[in-house]
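Trainee: Let me see the structure of the following:
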Amino acid sequence: MKRHLMNRRSFALTALAGTSTLALAACGVGGAGGSASGGEDTVIKVASHLPPMTDVVTLAGEVAAEEGYTVELVQVTDNVQYNRLLADGEVDANFAQHEPFMQEFNEANGANLVLLDGIYDAKVGFYSKAHDDVEQIPGGAKVAIPNDLTNEGRALAILHHHGLITLPEDAGFEGRVSEIVENPLSLEFVNIDLLNLPSAYDEEGMALVYSYPSYIKKVGLTPADALLLEELVDQRFTISLVAREDNQDSEKIQALRRAMTSDRVRNFLKDEHSATLLPAF
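Mentor: Below you'll find the model as predicted:
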């Protein structure tokens, strides 16, 4: 997919609130912790959320084990905990988000998370249970979009690109519902948490539902089922490996980076998940 980088303004602050219990912790890959070089701790804790992100961490752990490191997957159940755990120093890195979402968390929480490597671009889009063609969408129909600002802008950019709405000329991927210039179908936008968007797919009167492949999979769908797919991809939305300013240069984080961007991981993404994503390295 063709990549376009579009920037208009700094991202708005959004409070990320909520708590959740860990679904899985300390799933180690590799040998016992010890010393790979100079007595440094070789256990690397990585927080992640859903497949294929968790699968990538597990595979990277196998690669890192060849250098004497043990990767422990800490799997969480929402889009808050992986950043809280990293910011609080309870894990060494996380793999579950794109750069704008990380920046939003930093600004809202005074955190110092840093993006290291882009790993893959998810194929995002809009799904419809009621319609097989965009031309069938009636006036006043409901459209479910994410309730966080970074993903809201991405969703609206898709609708703009496909001609359902018109955003300001310089909006790029940062448009807001309040800024829509033209809405010929008088679409009604419903803001929903990313995790709950798949549930909106079955709601009566919901014409379009935005989602990521890992979420929409819950209702048995893939990007091949999408009514509208993203065609213009901003590299800022690449799902990426994230660490902190104070540990990004450590030996074990460098070992994790090598593992996450290894040929084994790239081939896994290409061979096993080409229907839902594109490797970014």
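
Trainee: rest of the way, CA atoms for contacts and neighbours
Mentor: Fine.

Trainee: Relative to residue 175, how far out is the nearest residue to residue 42 once chain neighbours are set aside?
Mentor: Among residues not flanking residue 42 along the chain, residue 69 sits closest, at 4.8 Å (Cα to Cα, 6 or more residues apart in numbering). Going from residue 69 to residue 175 by Cα to Cα, to the nearest Å gives 43 Å.

Trainee: For residue 101, grab the count of nearby residues.
Mentor: Around residue 101 there are 20 other residues, counting by other Cα atoms under 10 Å.

Trainee: Please disregard the earlier target; I meant residue 133.
Mentor: 10.

Trainee: Equivalent analysis for residue 256, please.
Mentor: Look at residue 256: counted by other Cα under 10 Å, it has 28 neighbours.

Trainee: residue contacts, the closest residue to it other than its chain neighbours?
Mentor: In this structure, residue 256 finds its nearest non-sequential neighbour in residue 64, 6.4 Å apart by Cα to Cα, 6+ apart. Contacts for residue 64 (Cα atoms under 8 Å, 6 or more residues apart in numbering) come out as 30, 70-71, 255-256, 258-259.

Trainee: ok, and the most crowded of those?
Mentor: For these, the largest number of neighbours (other Cα under 10 Å) sits with residue 71, at 30 neighbours.

Trainee: coming back round to it: would you agree the residue nearest to residue 42 is in contact with residue 31?
Mentor: Yes: in this structure residue 69 lies within contact range of residue 31 using Cα atoms under 8 Å: 7.1 Å.

Trainee: Please say which of these two ends up with more neighbours.
Mentor: residue 69 (26 against 15).

Trainee: gap between that one and residue 57?
Mentor: Distance check for residue 69 against residue 57: by Cα to Cα, it reads 13 Å.

Trainee: rewinding a little: doesn't the residue nearest to residue 256 belong to a strand?
Mentor: No: Residue 64 is assigned helix when assessed by DSSP: H, G, I helix; E, B strand; the rest coil, not a strand.

Trainee: What is the neighbour count of the residue nearest to residue 93 when sequence neighbours are not counted?
Mentor: With sequence-adjacent residues excluded and distances taken as Cα to Cα, 6+ apart, residue 93 is closest to residue 243, at 4.4 Å. Residues contacting residue 243 under the criterion other Cα under 10 Å number 26.

Trainee: this one as well, want them side by side:
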Amino acid sequence: MSLKKFVPVLALSVSALLASAAQAAETLSIAATPVPHAELLEFVKPALAKEGVNLDIKVFTDYVQPNQQVADGHIDANFFQHKPYLDTFNKEHKTDLVSVAVVHVEPFGAYSTKIKKLDELKEGALVAIPNDPSNGARALLLLQQAGVLTLKDPSNILATSRDVDQNPKKLKFKELEAATLPRVLADVDIALINTNYALEAGLNPTKDALAIEGADSPYANLIAVAAKSKDDPRVAKLIKALHSEEVKAFIADKYKGSIVPAF
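Mentor: Coordinates of the predicted model:
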């Protein structure tokens, strides 16, 4: 064979191999909130590609659709929530989503543009908390930890404002969609905000929070799938990628304590 004929054949062979590799790659779709979940997924995407998994990241800004889309079979997995929220969602929506791995903890925080310390709260101050049961309770538990109030059951992870036992400053509670809380900071005395939404709003949990959970928080963020998909090999590869030392280093470098690994 002449060199002129050999080069096109070689190029064709390489193209065929690349096309074959692309066809062999399996796609895993995953719903995530923007920060830090989608950022962590983008970080591991190249590693997954080497393992034959094309990670298709779908970004959502609410806490309902990521679960509903997985439950309906439109998306394979999601990454945005903790176990108490998942359990509550399953119960309320009669879904069978399961946790397959925990990835990180986002310490929940209390923020304000009006005061510098929680003991500066005035009587009758307005406090904004998430309106979903698990995160609303998480907010109240943090306020209890900070000595602002006490609950009838100090360990109730589904407590509501009706479960407040002692409220010496007669705080008033306003329940709002979690995603909107950073936007109402100027309208309330304090707001209890999930770290992903705090980060999106430019808040630094380690510097700006008046009170914040410790790294031992039980509210670790997790990967969730439909029960039938818990042994999916694509999901196993995703978990392996997220539980790497490279991800630990990325979290430490990028978030500087605002989130901490849970693996």
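
Trainee: that older thread, residue in the second structure paired with the residue nearest to residue 42 of the first structure?
Mentor: Structural correspondence for residue 69 of the first structure with respect to the second structure (TM-score structural alignment): residue 53.

Trainee: May I ask you to confirm that that match is in contact with residue 23?
Mentor: No: with contacts counted by Cα under 8 Å, residue 53 of the second structure stays clear of residue 23, the gap being 10.8 Å.

Trainee: separation between residue 183 of the second structure and residue 56 of the second structure?
Mentor: Separation of residue 183 of the second structure from residue 56 of the second structure (Cα to Cα) stands at 30 Å.

Trainee: More neighbours: the two, which one.
Mentor: The neighbour comparison of residue 183 of the second structure against residue 56 (other Cα under 10 Å) goes to residue 56, with 16 against 12.

Trainee: Look up how far residue 185 of the second structure lies from that one.
Mentor: Residue 56 of the second structure is 34 Å from residue 185 of the second structure, where distance means Cα to Cα.

Trainee: In a helix, residue 202 of the second structure, correct?
Mentor: No: looking at residue 202 of the second structure with three-state DSSP, it is coil, so not inside a helix.

Trainee: Aligned against the first structure, show me the partner of it.
Mentor: Alignment note (TM-score structural alignment): residue 202 of the second structure maps to residue 220 of the first structure.

Trainee: Around its match, how many other residues sit close by?
Mentor: Using other Cα under 10 Å, residue 220 of the first structure has 9 other residues around it.

Trainee: just the one 4 residues further on next, same as before
Mentor: The criterion is other Cα under 10 Å. On that basis, residue 224 of the first structure has 14 neighbouring residues.

Trainee: Now do the same contact list for it.
Mentor: residue 275.

Trainee: try it again with 6 Å
Mentor: With contact set as Cα atoms under 6 Å, 6 or more residues apart in numbering, residue 224 of the first structure has no partners.

Trainee: and it, helix, strand or coil?
Mentor: Applying three-state DSSP: residue 224 of the first structure is helix.

Trainee: cool, residue 235 of the second structure as well?
Mentor: Assigned by three-state DSSP, the conformation of residue 235 of the second structure is helix.

Trainee: What's the local residue count around the counterpart of it in the first structure?
Mentor: Using TM-score structural alignment, the equivalent of residue 235 of the second structure in the first structure is residue 253. By other Cα under 10 Å, the residues close to residue 253 of the first structure number 21.

Trainee: Now residue 253 of the first structure: closest residue in space, sequence neighbours ignored.
Mentor: Per Cα to Cα, 6+ apart, closest to residue 253 of the first structure is residue 247, 7.2 Å.

Trainee: can you pull the contacts of the equivalent of residue 259 of the second structure over in the first structure?
Mentor: Under the alignment defined by TM-score structural alignment, residue 259 of the second structure is paired with residue 277 of the first structure. Residue 277 of the first structure makes contact with 121-123, according to Cα under 6 Å, 6+ apart.

Trainee: and with 8 Å instead?
Mentor: By Cα under 8 Å, 6+ apart, the contact list for residue 277 of the first structure reads 120-123, 269.

Trainee: What count of nearby residues applies to the nearest residue to it once chain neighbours are set aside?
Mentor: Nearest non-adjacent residue to residue 277 of the first structure, counting by Cα to Cα, 6+ apart: residue 122, 4.4 Å away. For residue 122 of the first structure, the neighbour count with other Cα under 10 Å is 23.

Trainee: My read is that residue 122 of the first structure contacts residue 274, right?
Mentor: No: using Cα under 8 Å, residue 122 of the first structure and residue 274 do not qualify as a contacting pair, with a distance of 9.8 Å.

Trainee: Tell me the counterpart of residue 146 of the second structure in the first structure.
Mentor: Under the alignment (TM-score structural alignment), residue 146 of the second structure pairs with residue 162 of the first structure.

Trainee: quick one: contacts for its match?
Mentor: Residue 162 of the first structure neighbours (Cα under 8 Å, 6+ apart): residue 228.

Trainee: Distance of it relative to residue 134 of the first structure?
Mentor: Noted for residue 162 of the first structure: a distance of 9 Å to residue 134 of the first structure, by Cα to Cα.
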